[in-house]
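**Q** pasting the sequence and the predicted model now:
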Amino acid sequence: MNKTATALPEDWREGHFALRIEGADGPQAIALAGGQAFDMTPAFGTVSAWLAAEDPIGAIAARGEPVVIDMPALLAGGGPARLLAPFDLQALKACGVTYVRSMIERVIEERCRGDATQAEGVRAEFRAIIGEDLTALRPGSPEAMRLKENLLARGWWSQYLEVGIGPDAEVFTKGQPLSAVGSGAHIGIHPASAWNNPEPEVVLAISPRGTILGATLGNDVNLRDVEGRSALLLGRAKDNNAACALGPAIRLFDAGFTLEDIRNAEIALEITGPEGFHLAETGPVGSISRDPTELVDQLVNPHHQYPDGAALFLGTPFSPSKDRDAAGMGFTHHVGDVVRIASPRLGALVNIVDRTDACPPWRFGIGALMRNLAQRGLPRA
């Protein structure tokens, strides 16, 4: 298997997908339906405008223009076109601390103040207090509030526990519209960070009306030592050049693929290092503490709207902690790591780790997109 090749699900010819490619004249919004490709750009201009339509799937046959795409070459990254992140003007939002495992790791980061050498001791101490299994604990419930009081009494309260078991979810901005990279691209780690990791996640496609339209895969790259120093450094830890990867395509909900498939999905993470390091882990999406619909309700509501739609990271079922450079030091990235995030119904998102200042700089923003669409005589959202 080519470790750097992107993959669509094995049943992609039976589903409906939204993807973006870099064409000769600029980005194209492409639909896949029944194994055929359709260019949605002449009708809508952007993926965000297409997915804002009343019936995005119905619009494929009604308004899409059939095109021929060499899918094997596109997925292998060797053709004239390349995959882009499947979202364009949508807000890039993310939920944090939605899984018990990731909540524990966030508390550890905070208690360590970003010092990885202390992680194993803090992890053992915390588990001795809370036990091994919090998966049945519903955030905001009376049981969760009693645990909160117990932790407060022991001096163990944390802002991560507040959003992990409290009534309000953590929802933050991962990056700006158009800043995400697609499958096959390099992802960035800031060279000042010595403790960092990928965060494999399911990412929902949300319409301006708050409807969940489908899902894709995402890598919410995180600088653990930076966020561990202070939660107020979340933006510095999360929003960096090429530090948000999405793809390979948004699988739209239809008769054969629904939100229940997301609830029952598993995410697999594989990291292959240039020095021979190998890590493989899996995690169930269904172990999430809050149902995806609850997270969407906390994102889109009468108090907050997203007129161009949104991409919503659901949070990671796990953060890799396998020792890499020394015993007790846990995991951190090396330049050259190949990161593969996969799920059977969503495909595989594959990226190569590099320094943020060595990844291609982000220069194609909203203004550039609007100018490009105007030059091509296409709808501007």
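**A** Okay, I see it.

**Q** okay, CA-based contacts and neighbour counts for the rest of this
**A** OK.

**Q** can you give me the helices in the stretch 151-300 of the chain?
**A** Along the stretch 151-300 of the chain, counting by DSSP state H, counting those that start in this stretch, helices occupy 159-165, 224-229, 234-238, 259-263, 292-299.

**Q** look up the closest residue to the residue most central in space within the chain, ignoring the ones flanking it.
**A** With distances taken as C-alpha atoms, centre = their mean, the chain has Gly218 as the residue nearest its mean C-alpha position (2.6 Å). Distances taken as C-alpha to C-alpha, 6 or more residues apart in numbering put Leu246 closest to Gly218, at 4.5 Å, once the chain neighbours are dropped.

**Q** surely the one you found is in contact with Pro86?
**A** Yes: using C-alpha atoms under 8 Å, Leu246 makes contact with Pro86 at a distance of 6.9 Å.

**Q** what residues are shared contacts of the two?
**A** Gly182 (C-alpha atoms under 8 Å, 6 or more residues apart in numbering).

**Q** circling back to that earlier point, which one of the helices of the stretch 151-300 of the chain lies closest to Ser183?
**A** Each of the helices of the stretch 151-300 of the chain has some distance to Ser183 by C-alpha to C-alpha; the shortest is helix 234-238, at 18.5 Å.

**Q** pull the distance from the closest one to the chain's centre.
**A** Here helix 234-238 is found 15 Å from its chain centre; the criterion is C-alpha atoms, centre = their mean, to the nearest Å.

**Q** and for it, what are the contacting residues?
**A** Lys174, Gly175, Asp220, Val221, Asn222, Leu223, Arg224, Val226, Glu227.

**Q** what distance do you get for the residue in the chain sticking out farthest from the centre to Asn264?
**A** Using C-alpha atoms, centre = their mean, the residue of the chain lying farthest from its centre is Ala153. It sits 35.5 Å away. Counting by C-alpha to C-alpha, to the nearest Å, the gap from Ala153 to Asn264 is 37 Å.

**Q** quick revisit: ok, the residue nearest to the centre of the chain touching Leu312?
**A** No: using C-alpha under 8 Å as the test, Gly218 is too far from Leu312 to be in contact (9.5 Å).

**Q** okay, and the common contacts of those two?
**A** With C-alpha under 8 Å, 6+ apart, Gly218 and Leu312 have common neighbours Val203.

**Q** re earlier: name the residue in Leu246 and Pro86 with the higher neighbour count.
**A** Taking neighbours as other C-alpha atoms under 10 Å, Leu246 and Pro86 compare with Pro86 leading, 30 against 27.

**Q** hold the first one in mind and look at this next one:
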Amino acid sequence: MQVNWSSQALPVDHADAVLAGRVLTPQGPVPVIVRGGTVESVIAHAETTSDLFDMADPTAVSGEALCAVEDLGAAGSDARFQLLAPIDLQCVKAAGVTFAVSAIERVIEERARGDSAAASAIRAELEEKVGGGIRSVVPGSDDAARLKTALIDAGMWSQYLEVAIGPDAEVFTKTPVLSSIGWGGEVGVRSDSTWNNPEPEIVLVSDSRGRTIGATLGNDVNLRDFEGRSALLLGKAKDNNASCAIGPFVRLFDGGFTMDDVRSAELDLTIEGTEGYTLTGHSSMREISRDPEDLMRQAMSEHQYPDGFVLFLGTLFAPVQDRDEPGRGFTHKQGDVVSIRAARLGTLVNRVTTSKAAAPWAFGIRDLMRNLADRRRAAA
């Protein structure tokens, strides 16, 4: 896919931001810092973004000028410098059902058994009976426990409501190390899925010590028909070739951008179809049911991440507008262009294809290690 870089991809205050990422050069991938419109290679200080984020102060690292930010192209393009997903060795984790709307939609999928045609009537019933209750309680609280008892008594309980209002968040592994798609790349949905959608989210980035060092944008593509048939199909619904997009850059925390800015972030989504179809959506992090720091703590409560990890925080977006047949809601079509924007994080843009048609994932951990070793020998 040919996507031209635009200044709109950068944060509105990019002149004051320190951005980190990865760029594919003719020699191989390099971690970069972006300041004032210049892309700096910092491979002399850190061979991977995992190393970069582990530094005491990644915002203080400077490197060798590589190119202007306008010279970056999408992976697979003919650009000399191609923008990759801004992470490499980090584990990719995701939290689900962290917004009331998404909780209701997951219950709808479950009750509809993945049949989009049945969703409309179920949605109206659930919204009337449980919508207000889910929005008003703090997960894990005494009020949430009482609501759970009432819903069980009413025959309305669901495994999705358990992670929506219970003490334990849903945290799962989204995709393998090094398989994420960056800005401009093609994002994939399974070719046998007929009910699916993007999930625009903020993604937090942690170093190996569990210190949250920044944030970026992500698209946690969701197959509603697969997960709706059975929650045990989560792996097939979530982890497929090209099914995870992250980028364009990680904005590093500093005096001008902190976790409070994540908590107050507003996300805008635009989907543009090849047939002229347009869908827009909005998500406010102020409506998240669990604090981002609590989700990070739960992700690492009994796990270590020696190369760091990233965590998708969940989405409020659950499209219900009909695209084709009345009552069947929204689903992707090949060629859809998905744009996810947050003013202080920039814009992540990807075109939709199938996981089979997307470029195969071919550059893994062994390839990265061999590439770095070859470059060390060449520099010796």
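**A** Now that the structure is in, tell me what you want to look at. Not measured: the values here are computed from a predicted model.

**Q** quick revisit: for the residue nearest to Gly218 of the first structure, what are its contacts?
**A** Leu246 of the first structure makes contact with Ala85, Pro86, Ala180, Val181, Gly182, Ser183, Thr216, Leu217, Gly218, Asn219, Leu349, according to C-alpha under 8 Å, 6+ apart.

**Q** can we see that at 10 Å?
**A** Taking C-alpha atoms under 10 Å, 6 or more residues apart in numbering as the criterion, Leu246 of the first structure is in contact with 84-87, 180-183, 201-203, 216-220, 311, 313, 349-351.

**Q** that one and Glu105 of the first structure, how far apart?
**A** Between Leu246 of the first structure and Glu105 of the first structure the distance, using C-alpha to C-alpha, works out to 23 Å.

**Q** likewise Pro177 of the first structure?
**A** From Pro177 of the first structure to Glu105 of the first structure the distance is 28 Å (C-alpha to C-alpha).

**Q** those two: which is more packed in?
**A** Counted by other C-alpha under 10 Å, Pro177 of the first structure and Glu105 do not tie: Glu105 has more neighbours, with 22 against 18.

**Q** where does the more buried one land in three-state SS?
**A** Here Glu105 of the first structure takes the helix state, with states given by DSSP: H, G, I helix; E, B strand; the rest coil.

**Q** is it in contact with Ser158, as I believe?
**A** No: counting by C-alpha atoms under 10 Å, Glu105 of the first structure sits too far from Ser158 to count as a contact (12.0 Å).

**Q** what residues are shared contacts of these two?
**A** Common neighbours of Glu105 of the first structure and Ser158 (C-alpha under 10 Å, 6+ apart) are Arg111.

**Q** surely Met329 of the first structure and Ser321 touch.
**A** Yes: the criterion here is C-alpha under 10 Å, and Met329 of the first structure meets it with Ser321 at 8.5 Å.

**Q** okay, and the common contacts of the two?
**A** Shared contacts of Met329 of the first structure and Ser321 (C-alpha under 10 Å, 6+ apart): Ala119, Glu120.

**Q** if we can go back for a sec, among the contacts of Leu246 of the first structure, which lie within strands?
**A** By the criterion of DSSP state E, membership of the contacts of Leu246 of the first structure in strands covers 84, 201-203, 216-220, 311, 313, 349-351.

**Q** now the residues you listed in a markdown table, with distance to Ala33 of the first structure?
**A** Shown next, in a markdown table, are those (distance: C-alpha to C-alpha, whole Å):
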| residue | distance to Ala33 of the first structure |
| --- | --- |
| Leu84 | 19 |
| Glu201 | 25 |
| Val202 | 21 |
| Val203 | 21 |
| Thr216 | 16 |
| Leu217 | 19 |
| Gly218 | 22 |
| Asn219 | 26 |
| Asp220 | 28 |
| Ala311 | 21 |
| Phe313 | 25 |
| Leu349 | 20 |
| Val350 | 23 |
| Asn351 | 26 |
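
**Q** just the closest of those to Glu120 of the first structure, please.
**A** Nearest to Glu120 of the first structure among these, with distances taken as C-alpha to C-alpha, is Asp220, at 23.2 Å.

**Q** any idea how far the closest residue to that closest one other than its chain neighbours is from Leu269 of the first structure?
**A** With C-alpha to C-alpha, 6+ apart as the criterion, Asp220 of the first structure has its nearest non-adjacent residue at 4.9 Å, and that residue is Glu199. Separation of Glu199 of the first structure from Leu269 of the first structure (C-alpha to C-alpha) stands at 9 Å.

**Q** residues shared between the contacts of those two?
**A** Residues touching both Glu199 of the first structure and Leu269 by C-alpha under 10 Å, 6+ apart: Phe318, Ser319, Pro320, Ile341.

**Q** of these - the most surrounded one?
**A** In these, the most neighbours by other C-alpha under 10 Å go to Ile341, 29 neighbours.

**Q** contacts only, for Pro360 of the second structure.
**A** Applying C-alpha under 10 Å, 6+ apart to Pro360 of the second structure gives the contacts Ser179, Asn241, Ala242.

**Q** ok, now which ones touch the nearest residue to Gly140 of the second structure once chain neighbours are set aside?
**A** In space, and not counting its chain neighbours, Gly140 of the second structure is closest to Pro167: 3.8 Å by C-alpha to C-alpha, 6+ apart. Residues in contact with Pro167 of the second structure, defined by C-alpha under 10 Å, 6+ apart, are Val138, Pro139, Gly140, Ser141, Ala144, Ala145, Arg290.

**Q** in helices only, show me those residues.
**A** The helices, defined by DSSP state H, take in Ala144, Ala145 from those.

**Q** which two in the contacts of Pro167 of the second structure are spaced the farthest apart?
**A** Pairwise distances across these peak at 15.6 Å for Ala145 and Arg290 (criterion: C-alpha to C-alpha).

**Q** how about the longest helix seen in the second structure: buried residues?
**A** When the second structure is parsed with DSSP H, its longest helix is helix 365-379. Across helix 365-379 of the second structure, burial judged by 16 or more other C-alpha atoms under 10 Å covers Leu368, Leu372.

**Q** cool, stretch 70-89 of the first structure as well?
**A** Within stretch 70-89 of the first structure, the residues scored as buried using 16+ other C-alpha under 10 Å are 74-77, 81-89.

**Q** same question for stretch 163-175 of the second structure.
**A** Buried residues in stretch 163-175 of the second structure (16+ other C-alpha under 10 Å): Val163, Ala164, Ile165, Gly166, Ala169, Glu170, Val171, Phe172, Thr173, Lys174, Thr175.
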